[in-house]
Every structure is written in structure tokens, then in C-alpha cells.
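Enquirer: Sequence first, then the predicted structure, then my questions.
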Amino acid sequence: MGRTAIVTGAARGLGKAIALALRDAGHRVAANYLVDEAEARQFQQEHGIPVFRWDVSDAAACREGAARVEAELGPVEILVNNAGITADAMCHKMSEEQWWSVIHTNLGSMFAMTRPVVEGMRSRGFGRIVNISSINARKGQVGQCNYAAAKAGILGFTKALALENAARNVTVNAIAPGYCDTPMVAAMRPDVLEAITAGIPAGRLGTSTDIARTVVFLTDDAAGFITGATIDVNGGQYLA
């Protein structure tokens, strides 16, 4: 049965793959984006998935965006909180703007996006929320105190929200991807990327499809007994 899904940060990278996989699973997908208008419109034209622009770090914008999606596609029953940014620096050199921009976008968006849709999920007796965290939430990373803190906060948010909603058939899970072949990873220096790949027991970077398949599994009706979990998809690089 097709349901309405929102995927944040969906015009590229992991979000794009997740949006396509959910569409292929039969769902009506709303692809959220913020920055690149041309890229988003090309995505919509190529794949037939409607795009919606709003800033996930802005709670009012999230309320308005979710309302637009529900008016056009129907009640939101699947939410994938994927949008995220980096602003790397060693902590002793990190600016307040670098810290707060990552915290607000990567962690604050969890509440800002979930709050407008979770009441409807509870009242209808069905919901699937998947929050995209990171391997660096598990192990930390030099130069990413802001990013690691935000992504680790997602894991606590996921567990608490799962407990609050389990009795209403609303599941809440997290995925902690390892290093994948996304534009964010591709922007790394070649020597750094080579060293990272050498440390992955599977012998390769992950793919966006690896993560998207996991999202499709967790959002399926049959996954109703899995909640509060964090699924590590990292090729064995870090074992929690």
C-alpha cells in the first residue's frame, strides 16, 4: 500500500537514493531541498518526484512545508530525516557559527520536522520515522566535534521518541551510515579518502543504494516490531 513520505535533503546523495527507493516501493514521495534550485528541478523533471523547498533548521518553515506536502500528497506516514551539513574545524579553532549551523541543521531538524507530523501518525495508528545518523556518532572524528555531537544526539532522540510512540504503531529508528560514495565524501582529498577506504573491512565505500535499501526495509509495514534501533551500515569499519 502506497503511503506519503517526506525525505529531507533529497535532491542529491543519500537523500536522492532514498527518495527513489521509496518511490520504487510504491510510495508518494516529497523530496525536500534547500540550496540548489536547478538541481532540485532537474531531479523532479527526471524522476517525477515533486520537490519542496524549505530550511529544516527552521521550525516554522518545517510546519509550513509539511502542511504543503499533506495538502498535495496526503497525510505523511513516513518521514526520513536525512538532511545534514558539515562545517569542519578543530574545536579550538571552530567558530560559533560553525558549531550552531551544524547543530541546528543536523540535530534541531529532528524536532522541527518530526513535530508537525507525529501527532497525525499517532492518531492514525501508523508511522515510520527513520533518522540518518553517522558512523562518526559512534566513534567520533577529528575536526568534527559539531557533526559528531549532532549525529550522536540523533541516537538519543530516536530512542526517546521510539518509546513515546511504540504503543501507537509509530516506529522510530536510526541508520548510522559509514563512508559512502556521496558528494560530501567525494569532496575529500584523495589521500584521505584512500586511507579511509583502506580501513573498511569490506574493502569499499558504501553506496547510496546500501542506505536506501535499509530505509525501505525499516519503513515497510512488516517492520513494525523494530523500533528504537540504530542500524550500522558501514562495511565493518566500526562495530558498536
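Expert: Structure's in. What do you need?

Enquirer: rest of the way, CA atoms for contacts and neighbours
Expert: Noted.

Enquirer: Let me see the ranges of the helices in the protein.
Expert: Taking DSSP state H as the criterion, the chain carries its helices at 13-24, 37-47, 59-73, 96-102, 109-124, 135-139, 145-165, 183-186, 190-198, 208-219.

Enquirer: Got another one to weigh against that:
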Amino acid sequence: MAKKNLKVISLFSGAGGLDIGFDRAGFKTAVAVELDPSCCDTLRTNIPDLPIINRSITEVSAAEILEAGNLEVGEAALVIGGPPCQSFSLAGMRKGLDDDRGKLLFEFVRIVRETLPKGFVLENVKGLTNWDKGRAMNLLIEELSKPIVFNGVVYKYQIAPPRVLDAVNYGAPQFRERLILVGNRIGKPYEYPKPFETPHKTVWEAIGNLPEPDQPSETAKRVAGCIKDRIEKYGY
């Protein structure tokens, strides 16, 4: 598949961290869906030509996403995203599927099933694996594995066993464990990347050569001052 055809539908895009990684791997985000307006501003600054739907995914149809990304059903290479993780995080109250944010996992499933990408990558916290003895994880895999009939053809996603990966093992100067779930409908077995054999990178090695920072701008001060409000509105 030519790189120009590796189009991505990005859900729960945040400031675009996952998109940057896929861009560096040869993919191109065709459309992003993100609720937080501050994150959307960041996306527009860094990816000026990216179509962004600034609404809750619960209010957005698959048809609208496809239209915004100039895509047909089945054309996207991937749907990617990290649905809100607070409901499953070990640092939170762990209400899981009893929390509206936890139920957003199945909005990811809906968009995958209705846009029919060739594959998907879902990222979330480690705590999703053991919430309610694995019930959420099992239900998620069950829903993603159900056959899909489109234009008389039956499609089914082959899902690799979920894996918890630690970013520090792949060159990031941070211990950050995240659950990764990968699936595809083209019959390709998937193997998760092996950890680097090199020593862990330190923060100084990563950013120690950056110049001294400027004084924070008025915009930075404004954003810092609204963090509490954003947590109350968006949960992070």
C-alpha cells in the first residue's frame, strides 16, 4: 500500500501525540474528532490543513467523519485513539463502565464498525485490563470481533492479544505503561514491537540541549489558569 493511501481517522485526538507517531510511521491523519477546544487549537496550529470535528464523539456520526476526511467506507487504513481513561485508571475512582467516560470505549467500537478501516489501534491505561476482573476488556474485544456485513460482504477483525507496553523501553525518557489493542480485517498477524536493547534514555539526554525557556506568554498563563476548569469540564 502506497504511503499516500495510509489515511487515518483519529478519535479522542487530544493535542495530537498519537497522530505525530503515526505521521512519522508514514500515515496521514485525514480527520480528527476532539472535544476539548484547547486541544483543537493545538491541532490546528501544528496541522493546519487537518479537518477537525470539535464535538463529543457521541454527537458525531460515522458518515460525518467520513465526509470530513473525504473518505469512503473501508478506505481508511486505521482508526486510532485513546478513549478517556480516568474511569479505569488506578489513580482514579475506577467506576469503569459505570462512568459515562468509560462508556466512550464503545464509541470507538462504533466508529470502527461503521467506517470499516483496514485496522485499528486503541490506547488506554493499564487499569483497563483488570477492571471488574477483566469484564470491560473482554466486552471490548467481543464487540470489536463481531462480524460486519457491508455491501453483501462479511468482514471480521482479527485482534492481537492486548499488551501493556512501557514507553521507557522504546526511547521515551519516562516510565509510562499503556495498554495497546491492535486489530485488522485483512488477515495479517500482528506482533508488538520488541523493547529496545539500548539503556533507558534520561530526560537530560532527551531535552538537555534545549535553549533556556522564554518567560511564559500571556496565552500560556491563561491556559495554566484554566486547568482546574478544564478538569471539571473534560475530566483531565
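Expert: Nice, thanks for sending it over. Worth saying up front: this structure is predicted, and the values here are computed from it rather than measured.

Enquirer: Of the helices of structure 1, which is nearest residue 2 of structure 1?
Expert: Set against residue 2 of structure 1 and scored by CA to CA, those come closest in helix 13-24, at 8.8 Å.

Enquirer: which ones are touching the most centrally placed residue in structure 1?
Expert: Geometric centre of structure 1, nearest residue: residue 82, 1.7 Å, by CA atoms, centre = their mean. By CA atoms under 8 Å, 6 or more residues apart in numbering, the contact set of residue 82 of structure 1 is 7-10, 14-15, 131-132.

Enquirer: Likewise for residue 165 of structure 1?
Expert: Residue 165 of structure 1 makes contacts with 122, 171, as judged by CA under 8 Å, 6+ apart.

Enquirer: roughly how far apart are it and residue 18 of structure 1?
Expert: Distance, residue 165 of structure 1 to residue 18 of structure 1, by CA to CA, to the nearest Å: 24 Å.

Enquirer: Ok, residue 84 of structure 1 next?
Expert: From residue 84 of structure 1 to residue 18 of structure 1 the distance is 14 Å (CA to CA).

Enquirer: same question, residue 169 of structure 1
Expert: According to CA to CA, residue 169 of structure 1 stands 22 Å off from residue 18 of structure 1.

Enquirer: the more surrounded of these two?
Expert: residue 18 (29 against 19; other CA atoms under 10 Å).

Enquirer: Report the contact partners of the more buried one.
Expert: Neighbours of residue 18 of structure 1 in contact, by CA under 8 Å, 6+ apart: 7, 10, 208-209, 211-213, 215-216.

Enquirer: swap in residue 27 of structure 1?
Expert: Per CA under 8 Å, 6+ apart, neighbours of residue 27 of structure 1: 1-5.

Enquirer: Filter these by whether they're kept in structure 2.
Expert: Retained contacts for the contacts of residue 27 of structure 1 in structure 2, judged by both residues aligned by TM-score structural alignment, their matches' CA atoms under 8 Å, are 2-5.

Enquirer: quick one: which of the residues you listed sit in strands?
Expert: Among these, the members found in strands (DSSP state E) are 4-5.

Enquirer: Quick check on the kept ones among the contacts of residue 27 of structure 1: which are buried?
Expert: Neighbour-count burial (16 or more other CA atoms under 10 Å) is assigned, among those, to 3-5.

Enquirer: For residue 22 of structure 2, give its distance to residue 29 of structure 2.
Expert: Relative to residue 29 of structure 2, and taking CA to CA, residue 22 of structure 2 is found at 8 Å.

Enquirer: which one of the two has more residues nearby?
Expert: residue 29 (24 against 18).

Enquirer: right, and that one touches residue 23 too?
Expert: Yes: here residue 29 of structure 2 reaches residue 23: they are 7.4 Å apart, a contact under CA atoms under 8 Å.
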